[in-house]
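**Student:** The following block contains a protein sequence and its predicted model.
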Amino acid sequence: MSMVSHLNFDIKEILAKESVITAFQPIISLKRKRIVGLEALTRGCDPANDSMIPPNLLFEAADEAGVTIELDRLCRRTAIKNYRKIKNHRDIVLFLNLNTSVLNQDCELQMRTKIYADTEGINYGNIAMEIVESAVENNAKLIEVIEKYRELGFFVALDDFGALHSNLNRLVITKPDIIKIDRCLVNNVSKSYYQRSIIKSIIELAKTIGSLTLAEGLEEEEDIFTCYEMGIDLYQGFYFARPGEFDEIAVEGCINRVLTCADKIKKNIETSINENKEKHKENQKIIEEVERRLNKLTIKDFFQEFQETANGNDSVQCIYLLDSSGTQIGPTICGCGKKSLKQNHFFRPAEELDDHSLKDYYYYISHLGLERFYTNPYISLASGQLCRTASFRTNAGAKNYIVCIDFIEQKLDIQV
């Protein structure tokens, strides 16, 4: 069947003949290794030549003809009817896209969905209404729509979150059941620290407000592995299945992909744990060697030792020394990565007499009495690279000091 690429069809004839079909795309729980939902995606079918009409052209034509409400209702009604035909549909949640342009037009919006579900004998708790929050400018209207659906017992999902002008505050005021994270954040997330940071923020907020997170548009294994490590709850994308008929063949193919992916995730986690253990072991060797050598030196010889350590270990970005108050003693000693260190208003190595007293690597050693401390990964102000700082106590003469070693965690391309 060919695909229509322009508006050369009669939208009113399509509506009159109810010439639309529903394609279903599975939504996956990798922890449970099963399909937990289906997103209903509508396609038009031109009665004149049986050509397939993509949804964007379908709704564009409906908008021009002033029949958007009628098309939106037809899509929902058809999707629910086709969902009802699926074997064991009660074990799967139907995700229905709500055209946001009808929010202010269709006064029967929620009741129509209720009627369609009642007609097919579908429990409201088996339906999740997807709303693109960035397309709704009026907060009050968004909250009103969500609350009405929720009162009836429907799930509510905010779709395409992270695209366009998505607002984190809207997650707080709407508290959706599911947050669908847009493909623009998910695509290549395994290679982007920034995308991971944004998604982690969404996940943390979702946990706070009691929402599940769903990563959509997944096509690459590496992105799925990364999403799993970050704590994403649900998964959707071409990797698992393309939209289409949800028959036994489609189910079997999708489940096989899920099981294969789950097995690879397990192996990936094991590999990651082993790699981190090895990295930690190597870092510990460096720390212990520096500690051993410093015990034999006076403070004036510390910096020569720092330079030799930094030059001799690719994983060491820089080393610096703090006094008991958190004030830096002497310069920051940079190693093999010195050429990549940035020199501008935002990123520069700390200098003598700089105050580090609010930094974790100082505070935990100084105030909690720890002998050693490892920070979580963070963007180094010395280089703009992802690093972890290891700090430990040492002394010279009668004075106590804290040695700080920045280990490179991951090289990033940061432009400031």
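**Tutor:** Happy to help now that I have it.
**Student:** use CA for all of it now, contacts and neighbours both
**Tutor:** OK.
**Student:** so where do the strands sit in the stretch 151-300 of the chain?
**Tutor:** 155-161, 178-181, 212-215, 234-235 (DSSP state E, counting those that start in this stretch).
**Student:** got the contact list for Phe303?
**Tutor:** Residues near Phe303 by CA atoms under 8 Å, 6 or more residues apart in numbering: Ile333.
**Student:** likewise Lys12?
**Tutor:** With the criterion set at CA under 8 Å, 6+ apart, Lys12 makes contact with Val67.
**Student:** Quick check: it vs Ala65, distance?
**Tutor:** Using CA to CA, to the nearest Å, we find Lys12 at a distance of 8 Å from Ala65.
**Student:** Export the strands of the stretch 151-300 of the chain as a markdown table, with columns for mean neighbour count.
**Tutor:** Putting these into a markdown table (neighbours: other CA atoms under 10 Å) gives the following:
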| stretch | mean neighbour count |
| --- | --- |
| strand 155-161 | 25 |
| strand 178-181 | 24 |
| strand 212-215 | 24 |
| strand 234-235 | 24 |
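**Student:** Turn those strands into JSON lines, including distance to Ser101.
**Tutor:** Shown next, in JSON lines, are the strands of the stretch 151-300 of the chain (distance: least, CA to CA, whole Å):
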{"stretch": "strand 155-161", "distance to Ser101": "14"}
{"stretch": "strand 178-181", "distance to Ser101": "19"}
{"stretch": "strand 212-215", "distance to Ser101": "24"}
{"stretch": "strand 234-235", "distance to Ser101": "27"}
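**Student:** Could I get the full set of helices for the stretch 151-300 of the chain?
**Tutor:** 168-174, 183-186, 193-209, 221-230, 248-294, 299-312 (DSSP state H, counting those that start in this stretch).
**Student:** ok, and here's another one to check against it:
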Amino acid sequence: LDFFQKDIIFILMEKCIMIKNIINDELIEIYFQPIVSIRTKKVYGFEALTRCTYKGEIIPPDKLFELAKKENLSFELDVMTRNKAIKKFSEYYKKDNNFILFLNFESTLINNTGFIEKNSKFVQTIKELEIPFINFVLEIKEDEITNTESLKKFSQFYKNLGFSIALDDFGTGSSTFDRINLIKPNIIKIDKSLFNNIENNQVNKEIVKAISKMCHNIGIRVLAEGVEEQQTVLIAMKMGINIYQGYYFSKPQAQIDDIKNSYIISKIVEIGNIFRTNTINTIKNKRKGIEEHDLLSKILIDKITDINDCNEVIKNELLLNKKIEAIYIIDEQSSKQIHDTFILGDLNVHFRPSKEGEEHYLKDYYYITLESKKGIFLSNKYISYATGSICKTFAKKFTKNNINYILCLDLVLEHK
């Protein structure tokens, strides 16, 4: 063997010895990262995270478990870390028996059909410490599990004992919605990547909103994972998410004392107050916006003298007002569009604006406007099919020559 090959063999042997020593001597420390509930204004629980230092060198958790996997020691490392976490949690449980501990599983191990039988040690540890199973959440990354039957068996077995199941890192990788029906988790942790710069990413915003709404509708709690910025938390709160984990509230800690706990509570109270103020201001701004849109509509309606000959009036309005992306008029009684849609700008080549004679009877801006006492409608934000800009649609009922119509304005909030 040449020197290069000998060096590689030596490094591999050294790593093999290292992981064995780490496991045999239990050379890891458990850190807890607080998980907070804004609704109840308290620390809801903790996620147990692994930290390791070997001969003065910090070994990142992903590298540690990767090394254990290469040496076929994943199960031993998984069992050891989980039991250390449970024993550490027992001290926190004695102070407050409402605390919940989130325990990670090396999810690929669940593919083994005999995993449940081999993995009974941590259940026995919990029994010995006299902590109810309901105080534990078992986190799994379902996209790492290929054996569907083993996954289903794992979930049913531990849920029947009283444990909760959480799907970790949901919304990324190959996460599939059909697994929700299979596992029936108690909690879904939305992956932190979806919250990265979410205030400027309308797509991620809509994905998170959809996941949150779905979970609430089917009785699953939602946890926003990896939140670091105030604005991120405020956006998630607006989407109905109540449970959070991330640096904004606290980094993982070796110990969480009363001082640290008080600081976390103060952060929860602070963000709650900001959210309340922002919500009130949003309501005020929405009312102001409706008034402005209503005035804009009235000005345009007043300019229209003949509904059948208003092309120039509408085109001029589009040229004068860059906030308007499109204008179209609907006959109230038939729901049919009076003219082709008036629209300016660089349009998506796949977009086809609605034409004269097309019906709108299933569109919310049509039937809600009809039922509205004030005869107006304002949609939520959406990304325009036509231009990719972020828009809202404002609709207003009006009368010309004793015939009722609905004027629709697609208003640009943020250009692409």
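**Tutor:** Looks like it arrived, so ask away. Treat the numbers as computed from the prediction; the structure is a model and nothing was measured.
**Student:** Which residue, other than its chain neighbours, is closest to the residue nearest the centre of the first structure?
**Tutor:** Against the mean C-alpha coordinate of the first structure, by CA atoms, centre = their mean, the closest residue is Ile199 at 3.2 Å. Once flanking residues are discounted, Ile199 of the first structure sits nearest to Leu185: 7.3 Å by CA to CA, 6 or more residues apart in numbering.
**Student:** The counterpart of that neighbour in the second structure - how many residues pack around it?
**Tutor:** Under the alignment (TM-score structural alignment), Leu185 of the first structure pairs with Leu194 in the second structure. Using other CA atoms under 10 Å, Leu194 of the second structure has 23 neighbouring residues.
**Student:** Now which residue in the second structure aligns to Leu381 of the first structure?
**Tutor:** Match for Leu381 of the first structure (TM-score structural alignment): Tyr385.
**Student:** try Ile11 of the first structure
**Tutor:** In the second structure, Ile11 of the first structure lands on Ile19 (TM-score structural alignment).
**Student:** Can you tell me, leaving aside adjacent residues, what's nearest to its match?
**Tutor:** Nearest non-adjacent residue to Ile19 of the second structure (CA to CA, 6+ apart): Ala68, at 6.4 Å.
**Student:** cool, Asp233 of the first structure as well?
**Tutor:** Thr213 (5.3 Å).
**Student:** go on, Leu142 of the first structure?
**Tutor:** Val136 (6.5 Å).
**Student:** Can you find the partner of that neighbour in the second structure?
**Tutor:** Per TM-score structural alignment, Val136 of the first structure is aligned with Ile145.
**Student:** matching residues in the first structure for stretch 31-49 of the second structure?
**Tutor:** Going by TM-score structural alignment: stretch 31-49 of the second structure matches residues 23-41.
**Student:** distance between the ends of the matching stretch?
**Tutor:** 5 Å.
**Student:** Buried residues of it, list them for me.
**Tutor:** Residues of stretch 23-41 of the first structure classed as buried by neighbour count (16 or more other CA atoms under 10 Å): 23-30, 33-41.
**Student:** From those residues, which land in strands?
**Tutor:** Residues of the buried residues of stretch 23-41 of the first structure located in strands (DSSP state E): 23-29, 34-41.
**Student:** The residue mapped onto Asp294 of the second structure from the first structure: neighbour count?
**Tutor:** Per TM-score structural alignment, the equivalent position to Asp294 of the second structure in the first structure is Gln284. Gln284 of the first structure is flanked by 13 other residues according to other CA under 10 Å.
**Student:** do you know how far Gln284 of the first structure is from Ala396 of the first structure?
**Tutor:** From Gln284 of the first structure to Ala396 of the first structure the distance is 22 Å (CA to CA).
**Student:** give the contact list for Arg34 of the first structure.
**Tutor:** Ile28, Ile255, Val258.
**Student:** OK, contacts around the residue mapped onto the second one from the second structure?
**Tutor:** Structural correspondence for Ile255 of the first structure with respect to the second structure (TM-score structural alignment): Ile265. Ile265 of the second structure is in contact with Lys41, Lys42, Val43, counting by CA under 8 Å, 6+ apart.
**Student:** likewise Asn97 of the first structure?
**Tutor:** Glu39, Ala40, Leu41, Arg76, Met129, Glu130, Ile131.
**Student:** The second one and Val20 touch, don't they?
**Tutor:** Yep, that's Ala40 of the first structure we're talking about. No. Using CA atoms under 8 Å, Ala40 of the first structure is not in contact with Val20, being 11.9 Å away.
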